[in-house]
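A.B. asks: how would this look folded up:
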Amino acid sequence: MDYQLETFTETRKTEQAEKPYEGEEADFNTQPAPQPWDIPAKTPSFFTKHKEKIRVPFTSSIKVIGKQKLCIKCNARGNMDCETCEGKRQMLSSIKLKVKWSNHEEYHVVPQNSGLKIELDSVSGKELFQNSQSLLYLLLGFPNPAISEASQRMIKDHQTKYGQTSRILQQRQTVELIPITKVNYKWKGEAHLYYVYGNEHKVSADNYPATCCCVIQ
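C.D. replies: Below you'll find the model as predicted:
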């Protein structure tokens, strides 16, 4: 059995940016520039990672190459395409807003007594419970106390950790039962075993005999 917590966040940062001028409006100081969180940005589907760059309104100004900065390749004559102004001889300077949507995932696998000695967070199982909210409540009273304990610890940790630097838009918690089948067999009079686990039917077979001519799938 495992418990999965996902916390979907939005982070915003601003930085100075320049690009070759292509006729954009120079609106610097015509109005007060909006604060980063006041700028509209379309949120992707929840739990989907995405990045976006937005030019902040009322921060754009035009710089003429040669007065603030000299283009070495063509001496600011504009007769060569260069990496700086691409032959335009003018640069648009503005503040750029970088918006990042992230999905922070964490798993807790309840120790099992089957003898399987591998991590089970790479496989899926049968979904027993799932819910999502903008901010989750602790999962209390679950039949397995270890799941309730993991929920309490991880939800508090995520809300504290990611709420300080980002906006938490949505959280989702899922409880899965991971199937594990233990197979005992004999080979040339000796006892052996292997495991089949997860919905993906992965196999773990330590000390499997005759590996040169037989493969378990």
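A.B. asks: Please make it C-alpha for all contacts and neighbour counts, starting now.
C.D. replies: Noted.
A.B. asks: need the strands for the chain, in chain order.
C.D. replies: Remark: strands assigned in the chain by DSSP state E are 2-20, 50-55, 61-64, 90-109, 126-133, 167-177, 180-187, 190-197, 202-204.
A.B. asks: and the shortest one, what does it pack onto?
C.D. replies: Judged by 3 or more C-alpha pairs under 8 Å, 6 or more residues apart in numbering; DSSP states H and E, the packing partners of strand 202-204 are strand 190-197.
A.B. asks: Only the buried residues of the strand it packs on, if you could.
C.D. replies: Going by neighbour count (16 or more other C-alpha atoms under 10 Å), the buried part of strand 190-197 is Y194, Y195, V196, Y197.
A.B. asks: what does that strand contact?
C.D. replies: 116, 123, 178-186, 202-206, 208 (C-alpha atoms under 8 Å, 6 or more residues apart in numbering).
A.B. asks: just to revisit the earlier point, with distance to Q112 as added columns, please give the buried residues of strand 190-197 in a markdown table.
C.D. replies: As requested, the buried residues of strand 190-197 are exported to a markdown table (distance: C-alpha to C-alpha, whole Å):
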| residue | distance to Q112 |
| --- | --- |
| Y194 | 16 |
| Y195 | 13 |
| V196 | 14 |
| Y197 | 12 |
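A.B. asks: Also this sequence, please, to line up against the first:
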Amino acid sequence: MSGIPVPNLGPPYPGPAGSSYPPPAGGHYPQQPPQYTPQPQYAPQPQHVPHGPQYPPAPVKQEVYPVGATQGPTAPPAGSFEKVEGYRDTGFNGGFVAPPSRAVPTAPPPDLPRMDVVQQPLSRGEVKEALAAFVAQHCCYGSGPIKDMEIRSVVPSATFKYTLDTFTEKRETKWKFEPWKGDSLATSGAPPPGPWDMPITPKHLFQKETRTLEVPNSQSLRPCHDCQAHGDKRCQHCAGRGRSSCGPCGASGVRQQEQCGRCGGTGTNECTPCHGSGMITCPTCRGERNLKYFVELTATWEVHSDKYVVATPGLPDEQVREVSGETVCQAQGLFVWPFTGFPEDQVEHASQHLVKKHQTSWPLARLLQQRHDVQQIPIHTVGYRYKETEGTFFVCGHEKKVFFPDYPARCCCCCVLL
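C.D. replies: The predicted structure follows:
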């Protein structure tokens, strides 16, 4: 690894024709801008101390510059710098790069063994405990019916929940620049590696993560395009005058028929952003005059999940998706194959549909790992009697989550107030 040489090529990079930047000490700008040789032979400009205000009064009204107006960093014009091999289509707005193709296995693995699950029914006491927890989660539900409610029946049953998770990686490249503070740029002279040639791995599988890094050998130096390598710019707040209109008196010098105490009757105040100098530090290079360009790679790992629930009459699928049960079948690998021979046809069809969907849903991402499983979700249908009302509700999953839309003691007043 070696550093890019930084020879001294003479005076600072000149401003545009007709600009009012003061000439450098001891000389004038050359008649023609220096011709920068291809990167990385560009010579960075020496450190610069901002000049005082040298601009003539601008023929514009001060009122067009709002108080506190500042200029942020700007992007360089298109085509103003050399392209890097392998990243010629990369811009400052970024873009995702499609991964290289990967062959899909042609033969499915043998059928996986499935476990038989023995479900223990809930007792009436456990049902009332689950109901009490359900009421405690709702501020407008009264607990009175729990004691007086008669549990007439508890009918155990089960349904199946199929889950498919696909773990993917996307890589985005974009040009970036930052002020160059004089540190050496390490480069081996070799072309930069391709976006998918750099070895980057996630810390954990099936966890969302984002990581950024500089692409090796993509760094180069250029003069700041925003200030023309001067390090400072005309203050937009005061148009380079060093003073701005007084707000309290509206630049009249008089306030409530008396001399304005803020500006002393002059109608202007010292410009706050530039402290009266008429110049501000360039926001793009932060006064360093030179910018380091590089290609930034952003790797993003995401988990894409789909679930399918075998419907239970009277019970919304969303209630089952939120609970867990016993895993009866599962598999994990680079690619997974649909479950076959499952006793529930709906699960087998859902597995076939979702696995096929996940193979083509993210063309700009690389599939790193897949997993799927089938859970048997315990469901208890509870018959009850409260006063003259009879009905049913459900207790679902290992969490014993209650679905009871007709709970008899509900107060809607607090819900309306909330």
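A.B. asks: what's the TM between chain one and chain two?
C.D. replies: Scored by TM-score structural alignment, normalised by the length of the first structure, the superposition of the two chains gives a TM-score of 0.85; 208 aligned residues with a C-alpha RMSD of 2.6 Å.
A.B. asks: Same list as before, the strands of the first structure that is, but in JSON lines and with distance to C212 of the first structure included.
C.D. replies: Output for the strands of the first structure, formatted as JSON lines (distance: least, C-alpha to C-alpha, whole Å):
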{"stretch": "strand 2-20", "distance to C212 of the first structure": "35"}
{"stretch": "strand 50-55", "distance to C212 of the first structure": "45"}
{"stretch": "strand 61-64", "distance to C212 of the first structure": "70"}
{"stretch": "strand 90-109", "distance to C212 of the first structure": "33"}
{"stretch": "strand 126-133", "distance to C212 of the first structure": "34"}
{"stretch": "strand 167-177", "distance to C212 of the first structure": "34"}
{"stretch": "strand 180-187", "distance to C212 of the first structure": "15"}
{"stretch": "strand 190-197", "distance to C212 of the first structure": "17"}
{"stretch": "strand 202-204", "distance to C212 of the first structure": "16"}
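A.B. asks: nearest to A26 of the first structure, of the ones you listed?
C.D. replies: strand 61-64 (4.9 Å; C-alpha to C-alpha).
A.B. asks: The closest one vs the second structure, average distance?
C.D. replies: Aligned to the second structure and superposed, strand 61-64 of the first structure gives a mean residue distance of 2.0 Å (mean C-alpha distance after the TM-score superposition for the first structure).
A.B. asks: residue contacts, the corresponding residue of the first structure for R171 of the second structure?
C.D. replies: Matched by TM-score structural alignment, R171 of the second structure corresponds to R12 in the first structure. Applying C-alpha under 8 Å, 6+ apart to R12 of the first structure gives the contacts P36, W37, L97, K98, V99, K100, S166.
A.B. asks: How about L128 of the first structure?
C.D. replies: So L128 of the first structure contacts T174, V175, E176, L177 (C-alpha under 8 Å, 6+ apart).
A.B. asks: before we move on, back to that, which one among the contacts of R12 of the first structure gets closest to V56 of the first structure?
C.D. replies: Distances from V56 of the first structure to those, taken by C-alpha to C-alpha, are shortest for L97, at 6.3 Å.
A.B. asks: now the match of R171 of the second structure: how far from I39 of the first structure?
C.D. replies: 10 Å (C-alpha to C-alpha, to the nearest Å).
A.B. asks: which residue numbers in the first structure go with stretch 213-223 of the second structure?
C.D. replies: Using TM-score structural alignment, stretch 213-223 of the second structure pairs with 54-64 in the first structure.
A.B. asks: can you pull the buried residues of the matching stretch?
C.D. replies: The neighbour-count check on stretch 54-64 of the first structure (16+ other C-alpha under 10 Å) flags R55, V56, P57, F58, T59, S60, S61, I62, K63, V64 as buried.
A.B. asks: got TSV for those residues, with distance to A146 of the first structure too?
C.D. replies: Converted to TSV, the buried residues of stretch 54-64 of the first structure look like this (distance: C-alpha to C-alpha, whole Å):
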residue	distance to A146 of the first structure
R55	48
V56	48
P57	50
F58	53
T59	53
S60	55
S61	58
I62	61
K63	62
V64	65
